[in-house]
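Asks: Quick one: sequence and predicted model below, then my questions.
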Amino acid sequence: MPTRIRKARFDEFTFGFSGSGDQENWNAVAYWSTHDSEALAALYYVEKADSYLGVLCLRNDQHRFAPHGPLVPFRTLREGEASICQKLKEIEERTTELVCPTGEGKPGVDLFTTNHNGTLNPVFVNIRDTMHSQAARKQLQEIANWFVDGDGNFVREFQTAGTDARLWELYLFRVFHALDMKIDQTSAVPDFTLELNGQKMFVEAVTANAGSNQAVDLMAGPTPRPDDFWKFIENDMPIIFGSPLYSKMKKSYWELENVKGRPFAIAVADFHAPGSMIWSHTALSIYLYGTSAEKVLGSDGRFVAMPKPLQSHVKGKKSIPTNFFAQPGAENVSAVIFSNAGTKAKFTRMGTLAGFGNPTMTVRRIGTLSNPEPGALEGIPFNVNIENGEYCENWADELEIYHNPNALIPWPDEDLIPAATHFRQKGDDLVWRGAPFRVLNSYTEVISKPSFPTE
C-alpha cells in the first residue's frame, strides 16, 4: 500500500531533488512511497500556473533515484494525490520486473562490498555489521550512490586505514550539495570543485589523525578531555591541527590551472583520538588567528572571556609559530573549513530522521549549545530525543568557515553561504555570524528499546 513519507526521507533517497525550472515557485505539498521504497513520488504546487505537478522517481541502473516519465499536471491537490497513489499501487501490484531507467555519467560507489584482502578498520566493521549502525549505514550508502570515486581507491581506503578521512569527505560532499552547490566530479584534485551562483570555489579535505596505528576500542567511548585541558588546547591541539594544514598548504593547489584566481579552502576535521572532536575544536581558531582567551573578572563581579594573543605553541621540545593565516604562503588559502560532525553520529541522526535504521533504536543527542551572551564562558547544555517531533537538524548546521584576513582571494561571505557559521578576526577579537544557538559539541546515544508488550 502506498505510504505518505516525510520530506527528509524523500530528500535522502533523491539527494535533494527539488523539481526543475523556476524552483522558487515549486512548493512541495506531498511525498509518497511504495511499501518497499522501490518507487517514490512527489507533488508540487506551482504558483505561476496555480496548479500541481506530480513527479515519479525510480532508481536508475546506477542506484540513484531520478525522475521517470513526464511531469503530470493536476488541477487540485486531491486529484494529484489520488493519481499518485494509483500509480504507486500499480507498481506494487505489477507481475513483471520493474524496468530501471538509464543513468548518465559515472556511477557512485558501493561502500560495503569488500573486494580486497586488506585489514578491515573496526569502525568500518561496526558501521557495516551492527544493528545500532543501520541508520548510518543506509544513509551513507544513499550518499555514496551519487559520489564518484576520482582515483579508484575510495572504497578500499574507507574500509581499511582511511575510514575517518573518507567519512569526512562523504560528509563534505553531502553538505556542499545541501548548500545548493554544483559539484564537478570530473576532476579529483583538489577534492571538491564547487560552484554557487556563478562563483567557482575549490576545497581540499584533510584530517588530523592519531600518531599511531593502534586499533580503536569501540566500547571505550569518547576520549576524555585532558587533565590540563586549557594548556592542551593552547599548545598540543594547535600542533595536531597545524601538521595537516601546513602539509596541504605546501602542496600549492592554487597554482593548478583550474584553481588559479579562484577561492581555495582547506577543510579539516579532528580524528586524532576517538571522540576528540567533541572538545578539541576551540584550538583551531587559536591556531589560525594566534589569539586565545583568558578569564577576567568583570566590573559586575562575573568572569568573562577576554582575548589573549599568543606567539607560539609548545609541546615538549617541539614549537611552532601561531597564527596560521599569517604564515608565508597562507595568503593563498582563502579560508579553513571545519566541522566536528563528519562522523558516524551525524549520519546516524540524519538517517534516523529520514526513517532509516532499526525501529527499536531510540536516538538521543546530548551536548552544548553556544551561549549568545557577550563574554559567556559556558555553553547551554541540551539532551533531546531527535524523534520528538520538534527537533530539527540540517546537514550544514555544524559547518564553520574561518576566513583568512590576509587572503589574496577572499572566500565568499555569509550572504552567499548563510547556512554556515562564519568567523572573522576583528582586531584581537574573533567574531562570528550564524545561528545564535549553534551546537558547539554533542554526542549521539543509540539505545535499543523494544516495543511495549501487548496483551
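Replies: Received, thanks.

Asks: alpha carbons only for contacts and neighbour counts from here, please
Replies: Fine.

Asks: Which strand or helix spans the closest residue to residue 150 other than its chain neighbours?
Replies: Leaving aside its sequence neighbours, residue 150 sits nearest to residue 188 (Cα to Cα, 6 or more residues apart in numbering; 4.9 Å). Using DSSP states H and E, residue 188 sits within no helix or strand.

Asks: Check it against this one:
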Amino acid sequence: MALDLFTPIVSDEEQHPIFQMILNEAYTPERSIITSWAEGFEDRDGKFITEFQKTFESSFWELYLHAALKDFGFEINLEHHAPDFAIESPTPFLLEATIAAPPAGGRPPIGATKEELPKDFTEFNIESTLRICNSFDSKLKKYRKSYSKLDHVKDKPFVIGIASFDRPHSHFAAGRSIMAALYGIYHDEAATKPTDERVPSYNVSAAPKNENTNIEVGLFCDDTYPEVSAVIYSCLATWGKVRALADNPDALTIYQTVHPREGSILPEVRSTTKKDYHEHLLDGLYVLHNPFATNPLPRGLLNHERICEVSVANDGELIMDAPDDFLLLRMLFSAIPK
C-alpha cells in the first residue's frame, strides 16, 4: 500500500511551509513526482508521514534517495529498522540518509530573499563545509555505537547520503563544500582573477568554526574514518528538483542552470522555459569514495551517465567521472499570475 503523504495528519500550525504549499491544487504534478518516489517505501517506525509534514527536508531527502536507488535498479530490503536502506543486490551495501541542517537559531532554506544571496562565498563555503562535517560526524557516531553491531551490517560497505539544507540559498554550495569536507580541496573563486586560466585551489585540513575552534576537514584524506565507504551528496535534490521533473509544461518558470565549460573557468549558463526544460532524477548527484575504507564501495556500482563519481588514484590524484554538462547549479524564476 502506497504511503498517503499528502492527507494532513498534523495541525496547520505544525505543518512545514513547503508541505503547506505543495497542497495547493496548482502543484498536483509535483505531488505526483513525490508520490512516485515513495512507491515501495515503508514507514517502518510509524513516524515518517508525520515528520514529512512537520519537518519535511530530511524525509524528502530519504524519499529522493529511495527513488535514486530504484533508478539504479537495486534491490532494497526495507525490513531492517536501521540503517535507512539495506541494498541486497547486485552488491550489498548500507545507506544512511542525513541532511546538513541549519545551526541552532539559523535560518532554514525556505523563503530565501535576494538580500540573503551569498555576499562572501568564502564565508558561505566554510559554513556549508562545517555543516556537512557535522552531519557526517553524527552518522559516524551512530554507526560506531549501534549500526556496526547489527548482523546485516557487518562487513558491508557503509555509505552516508548527505544533502545540503543548511541555510537560505544552500544550493549555491554546489560541489565546493563537499570537496573541502571530504578531500580537503578548496576551489577559491574569490581569489580568481579575470585573466586566470583556472580557479586557484589549495589543500585545507581545517575550517574555522569560531575564533577559538577549528573543525577537521579532509575526512577522506587518511584512515581516521575507515568505516565510511563513500558519501552520496547533492545540494540540488530540493523542491526545485521536483518542479524540474513534474509534468507541468504550462508553468510560468524559467530554469537557469550552470554547467562546466570546456577550456574555460567560466561556466556555461543556460536559460530554458519549463516546457523545453529537461532534467534527470540523478542530475547534480555526487558519489564520493573513501580510499581508506575497510569495506570499499565498488567503483562504478553507483555509476550513471548523469552523476559525478569521485575516487582517488594510487598517486593521490582525484579522478572525477562526470558528464560534460554536469548540473552544477539550478535556479528557478517563476511568474505568479494575479
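Replies: Structure received. As the structure is a computational prediction, the values presented were derived from the model and not from experiment.

Asks: So what does the residue nearest to residue 150 of structure 1 match up with in structure 2?
Replies: In structure 2, the residue paired with residue 188 of structure 1 according to TM-score structural alignment is residue 81.

Asks: thought its match was touching residue 43?
Replies: No. At 9.8 Å, residue 81 of structure 2 does not count as touching residue 43 under the criterion of Cα atoms under 8 Å.

Asks: Which one of the two is surrounded by more residues?
Replies: Neighbours per residue (other Cα atoms under 10 Å) separate residue 81 of structure 2 from residue 43, with residue 43 holding more: 14 against 11.

Asks: residue in structure 1 matching the more buried one?
Replies: Counting by TM-score structural alignment, residue 43 of structure 2 lines up with residue 149 in structure 1.

Asks: repeat for residue 199 of structure 2
Replies: Per TM-score structural alignment, residue 199 of structure 2 is aligned with residue 305.

Asks: Doesn't that match belong to a helix?
Replies: No. Residue 305 of structure 1 is assigned strand when assessed by DSSP: H, G, I helix; E, B strand; the rest coil, not a helix.

Asks: Against residue 314 of structure 1, how distant is it?
Replies: With the distance defined as Cα to Cα, to the nearest Å, residue 305 of structure 1 ends up 22 Å from residue 314 of structure 1.

Asks: With residue 223 of structure 1 instead?
Replies: Distance from residue 223 of structure 1 to residue 314 of structure 1, by Cα to Cα: 22 Å.

Asks: Those two: which has the busier surroundings?
Replies: Between residue 223 of structure 1 and residue 314, counted using other Cα under 10 Å, the more crowded position is residue 314 (18 against 14).

Asks: Let's verify the more buried one: helix, strand, or coil?
Replies: Three-state assignment for residue 314 of structure 1 (three-state DSSP): strand.

Asks: Can you tell me the closest non-neighbouring residue to it?
Replies: Nearest non-adjacent residue to residue 314 of structure 1 (Cα to Cα, 6+ apart): residue 235, at 5.3 Å.

Asks: residues touching that neighbour, list them.
Replies: 313, 314, 315 (Cα atoms under 8 Å, 6 or more residues apart in numbering).

Asks: can I assume residue 428 of structure 1 is in contact with residue 307?
Replies: Yes. Residue 428 of structure 1 is in contact with residue 307 according to Cα under 8 Å; the separation is 6.1 Å.

Asks: anything in contact with each of the two?
Replies: Shared contacts of residue 428 of structure 1 and residue 307, defined by Cα under 8 Å, 6+ apart, are found at residue 291.

Asks: Distance from the chain centre to stretch 435-451 of structure 1, please.
Replies: 15 Å (Cα atoms, centre = their mean, to the nearest Å).

Asks: what's in contact with it?
Replies: By Cα under 8 Å, 6+ apart, stretch 435-451 of structure 1 touches 132, 277-279, 340, 345, 349, 360-372, 379, 397-398, 421.

Asks: which of those residues are buried?
Replies: 132, 277-279, 340, 345, 349, 361-371, 379, 397-398, 421 (16 or more other Cα atoms under 10 Å).

Asks: check contacts around the most centrally placed residue in structure 2.
Replies: Centroid-nearest residue in structure 2: residue 234, 2.3 Å away (criterion: Cα atoms, centre = their mean). Taking Cα under 8 Å, 6+ apart, we find residue 234 of structure 2 in contact with 162, 163, 164, 284, 285, 286.
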